[in-house]
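Asks: Here is my input; please provide its structure:
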Amino acid sequence: MPLQLLLAPEATALPIWFVTASTWTDIAAGLPASARAFAAAQEFTGAAGKGLLLPGPDGAVCAAVFGVEDAGARHVDPFLAGALYALLPGGAWRFANAPRDPQLAVLAMALAGYAFNRYKASAKVKDVALVAPDGVDAAEIGRIVDGVFLARDLINTPANDLTPADMERAVLNLAARFGARVSVVTGDDLLVKNFPMIHAVGRASATAPRLIDMVWGETGAPKVTLVGKGVSFDTGGLDIKPSSAMLLMKKDMGGAAAALAAAQMIMAANLPVRLRVIIPAVENAISANAFRPGDVLPSRKGLTVEIGNTDAEGRLILADALALADDDAPGLLFDYATLTGAARVATGPDLPPFYTRDETLAADIARIGEAVNDPVWRLPLWGAYERLLDSKIADVNHVSSGPFAGSITAALFLGRFVSQAGAWAHFDIYGWTPSARPGRPEGGEAQAARLTYALVRARHGQG
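Replies: Below you'll find the model as predicted:
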């Protein structure tokens, strides 16, 4: 974690003042005259998101001021303090006064320090240290940041270096850290073990498809199962995407990355659950044996599925994986997938829709997502749209017969493969930050992972 959190006061730590347009005058009055004069010369007014390093009488930096939203602002960004990481030079710092939510402010600063530098040398990581404010759990910050950085690294890695086999290695590495058990079904063994749709989607790739299954925790503990879509790259298959639509398809395994991020947080916190993570890992490629529009596939559940579009491959592999997860009747079953463009049209890239039939779970997800600034928005599993999945020759078509409600019909399709879980929720995530914002650099993002960890901790953990 680039931001170092100091657990004890540091005598040389410089103050960071959080100000608003209405409190700036009073706070400025307590600063050295040199600092006030410099701020006036820079026309600093305390506007939200604006920061300034202030000089002392000797010209050296003596403090930083940072503007946050006034009470009554139309929108308050709990991660706004993340912009401080770029502002501050190296050295030790402390909060001179408290932001609205110190835990989220520190988390945002830590998340802002992420950089993906696997292929290109980046600027030297700044040696910024922050005295952990009272009430901020530094260990918790570290667990969350490590999980998010894992997901960001996986999503940002291009498909030539993150094949289904590489995803398997990532899971094995994570399992080794925490003593989890992993089983993998690969290639034609998927047919033997009854995962026919995972096999069909991935068989055209030079790298064999696989079903990765990780289990951690005590057998008798409450069962929590996370399923993540692991499409390492999506050409669209025979319904091939235009080139412009392929540019970000390395992120089509963002659901798997989110599941692994949440799993790492849960295991690092040693929460008393029996955790299971299931990742169907494939590349949706094109070759002579690629599955076709109009094919009818068997599924693990026993339903026959007519293929309406090979570019809707994610729901096929998730269906087999969800059927496996459901067989175990977990108390809580979540799946994460970069599934539909319709979700982005409906709620944009920052606010993934989620689906569940459990009203209590829906309320908990919404409340906790807002509390930890990992927002999602509930959309309905609208039963009247089930008819849009009707097929004349199979039990179900996997895509809608029309242009409407694409995210909803995808969720309804997945819902047909879940019947025994105590509660199920589906997250249609984007997995990417299109332009940098405080605490969220441009690139891969572990959407819904932090809220999952917080929800599992609230239900089964230590607080």
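
Asks: C-alpha from now on. contacts and neighbour counts both.
Replies: Noted.

Asks: Give the other helices and strands that the helix or strand containing I198 contacts.
Replies: Using DSSP states H and E, I198 sits in helix 196-202. In terms of contacts (3 or more Cα pairs under 8 Å, 6 or more residues apart in numbering; DSSP states H and E), helix 196-202 is packed against helix 189-192, strand 210-216, strand 274-284, strand 296-297, helix 314-327.

Asks: Out of those, flag the one nearest A446.
Replies: Evaluated over those, closeness to A446 peaks at strand 274-284, with 15.4 Å, by Cα to Cα.

Asks: Let me see the ranges of the strands in the stretch 251-400 of the chain.
Replies: Counting by DSSP state E, counting those that start in this stretch, the stretch 251-400 of the chain has strands at residues 274-284, 296-297, 305-306, 332-337, 353-356, 377-378, 396-397.

Asks: For the last one, name the packing helices and strands.
Replies: Packed against strand 396-397, as judged by 3+ Cα pairs under 8 Å, 6+ apart, are the following elements: strand 305-306.

Asks: Quick one: neighbours of V106, just the number.
Replies: Residue crowding around V106 was assessed by other Cα atoms under 10 Å; the count is 29.

Asks: Now do the same contact list for it.
Replies: Under the criterion of Cα atoms under 8 Å, 6 or more residues apart in numbering, the neighbours of V106 are A81, G82, A132, I141.

Asks: Doesn't the first one belong to a helix?
Replies: Read that as A81. Yes. With DSSP: H, G, I helix; E, B strand; the rest coil as the criterion, A81 is assigned to a helix.

Asks: One more sequence to fold, the one below, so I can look at both together:
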Amino acid sequence: MESFSSLVQANRGQPARLLLPVDKAGFDDWLKAQPARAKAAGAAQRFAGKPGEIAILPGDGPEDWSVAIGVEETDALGPWDLAKAAETLPEGSYRLEGNPGGALLGWLLGQHRFERYKRPDTATGPRILVTGEAARIDDAVRLAEAVALVRDLVNTPTEDMGPAQLQQAAEQAGAEFGAQVRVTTGDELETGFPLVHAVGRAAARDRAPRLIELEWGNPAHPRIAIIGKGVCFDTGGLDIKPASGMRLMKKDMGGAAHALALARLVMGGRLPVRLHLLIPAVENSISSNAVRPGDVLKSRKGVTVEVSNTDAEGRLILADALTRAGEDSPELIIDFATLTGAARVALGPDLPATFANDDTLAADLLEAGAAENDPLWRMPLWAGYDEMLRSDIADIDNAPEGGMAGSVTAALFLQRFIEKDTPWAHLDTFAWRPAAKPGRPKGGEALGLRAVWSALRKRYLPAA
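Replies: Coordinates of the predicted model:
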């Protein structure tokens, strides 16, 4: 596949076939204005202006043809309106007149493929979109790159995507943007981040646990922390998952993928912030030294945790990372995690369960999600359920019995490691698409990334 930057060009009068967005409401008027040959071609292809429909319309000569595309609304193109066209049209250049809105994203991602382990499809070359809105191109390319990064990291099998590979991804970002990266491992990890060490200690030596930190930006700017759960594979530990539950556990580092991608957007967009990225990276493996059900672990914060279930490990490693982030007094903390099956039972695969201890932050995130067609759904940090976290022998239990309100109690567990005055949002995201849609293939997916990026831009670059 061509680089994203080569797939969208500013209109300089270069030859390109015309793309004609048509919505169902305006279809009749559009059809009346078409010549007879276009009407006949459209009818033969059963084109009615419905979203996702495409019709090739003949022109005066054999090569003089245009493309009608059914969209939701012609006056406000959405991110996926052009995705099917980008996937299916013949290679070549196409011209879109007027404001492309967010549709550049779908055009780019419609041509992205995860082909690391497959023979590349070279049957069709690139489809290039020509637009008069040149100012939108750079932002669209950066956003497409971020989404593609999440997809590629999540899709990569654990054999090639362990803690060391997450570290390499962070170091690559650090080198590219001039950020400082530090990695805590070994004895220093056991002492400083004991929950991260405990969860990952059963893994093989070359897949040892670590806490990855990246810092970027002017220290005088507002400090924000972005945290991602980096469980590169989750067997469930000694509370082992069944085969059906383990099949997709390569994606349990999806939170880390989102955090890395968001950090790259922050740095690439030159947001005026002091960025602190934290990724606790582990494999939750099974060995003679694995954490046992009933063990009590002491966290970085000093809070003791009874491990009722070793398969509730993500909240443990996040607890130490949240504590570390809070030590530098950020004005905002956001974490991403593929944390609970309960969130998927409640909201399905497309809606990240979003928890926030600040109503303004929650409203900003939900508003951005709606505007970007990257929806979020707020869930309650219901204080009445906090008592479910009680332990008979420790300060807190990692997995309350009964399973009720599982995503809520997980978020309440994390909240124990947040300073009360620090605005914080937690996105329990699936990071996976179970069925393909135009521009969105089955597999790893960025869910909530675009919403959070939009909210951060609005907060720190109000004129953007």
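
Asks: Now distance to T235 of the first structure and mean neighbour count too, for the strands of the stretch 251-400 of the first structure, in JSON lines please.
Replies: What follows is the strands of the stretch 251-400 of the first structure, written out as JSON lines (distance: least, Cα to Cα, whole Å; neighbours: other Cα atoms under 10 Å):
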{"stretch": "strand 274-284", "distance to T235 of the first structure": "6", "mean neighbour count": "28"}
{"stretch": "strand 296-297", "distance to T235 of the first structure": "20", "mean neighbour count": "18"}
{"stretch": "strand 305-306", "distance to T235 of the first structure": "20", "mean neighbour count": "24"}
{"stretch": "strand 332-337", "distance to T235 of the first structure": "16", "mean neighbour count": "25"}
{"stretch": "strand 353-356", "distance to T235 of the first structure": "24", "mean neighbour count": "24"}
{"stretch": "strand 377-378", "distance to T235 of the first structure": "29", "mean neighbour count": "16"}
{"stretch": "strand 396-397", "distance to T235 of the first structure": "21", "mean neighbour count": "22"}
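
Asks: Could you identify the helix or strand that succeeds the lengthiest helix in the first structure?
Replies: The helix that spans the most residues within the first structure, counting by DSSP state H, is helix 138-156. Beyond helix 138-156 of the first structure on the C-terminal side, the first helix or strand identified by DSSP H and E is helix 164-178.

Asks: From A86 of the second structure, how far off is L143 of the second structure?
Replies: Counting by Cα to Cα, to the nearest Å, the gap from L143 of the second structure to A86 of the second structure is 17 Å.

Asks: now Q172 of the second structure
Replies: Applying Cα to Cα, one obtains 30 Å for the distance of Q172 of the second structure from A86 of the second structure.

Asks: Between the two, point out the one with more neighbours.
Replies: The residue with the greater number of neighbours, taking Q172 of the second structure and A86 and applying other Cα under 10 Å, is A86; the counts read 26 against 14.

Asks: Helix or strand for the more buried one, just tell me which one.
Replies: Using DSSP H and E, A86 of the second structure maps to helix 83-88.

Asks: how big is the offset of that helix relative to the first structure?
Replies: On superposition with the first structure, the average gap between helix 83-88 of the second structure and its aligned counterparts reaches 1.6 Å (mean Cα distance after the TM-score superposition for the first structure).

Asks: likewise stretch 257-268 of the second structure?
Replies: Between stretch 257-268 of the second structure and the corresponding residues of the first structure, superposition yields a mean separation of 0.5 Å, by mean Cα distance after the TM-score superposition for the first structure.

Asks: Buried residues of that stretch, list them for me.
Replies: A257, H258, A259, L260, A261, L262, A263, R264, L265, V266, M267 (16 or more other Cα atoms under 10 Å).

Asks: So which residues make contact with it?
Replies: Counting by Cα under 8 Å, 6+ apart, residues outside stretch 257-268 of the second structure touching it are 142-143, 146-147, 149-150, 153-154, 169-170, 173, 177, 216-217, 226-228, 230, 275, 277, 279, 335-336, 446, 449, 453.

Asks: what's the burial count for M388 of the second structure?
Replies: In terms of burial, M388 of the second structure registers 20 neighbours under the definition other Cα under 10 Å.

Asks: same question, A41 of the first structure
Replies: That count, for A41 of the first structure with other Cα under 10 Å as the rule, works out to 9.

Asks: can you give me the helices for the stretch 1-150 of the first structure?
Replies: Read by DSSP state H, counting those that start in this stretch, the stretch 1-150 of the first structure holds these helices, from start to end of the chain: 24-29, 33-41, 84-87, 102-112, 138-156.

Asks: before we move on, the earlier item: nearest to K298 of the second structure among the buried residues of stretch 257-268 of the second structure?
Replies: Distance ranking of these against K298 of the second structure, using Cα to Cα, places A259 first at 25.8 Å.
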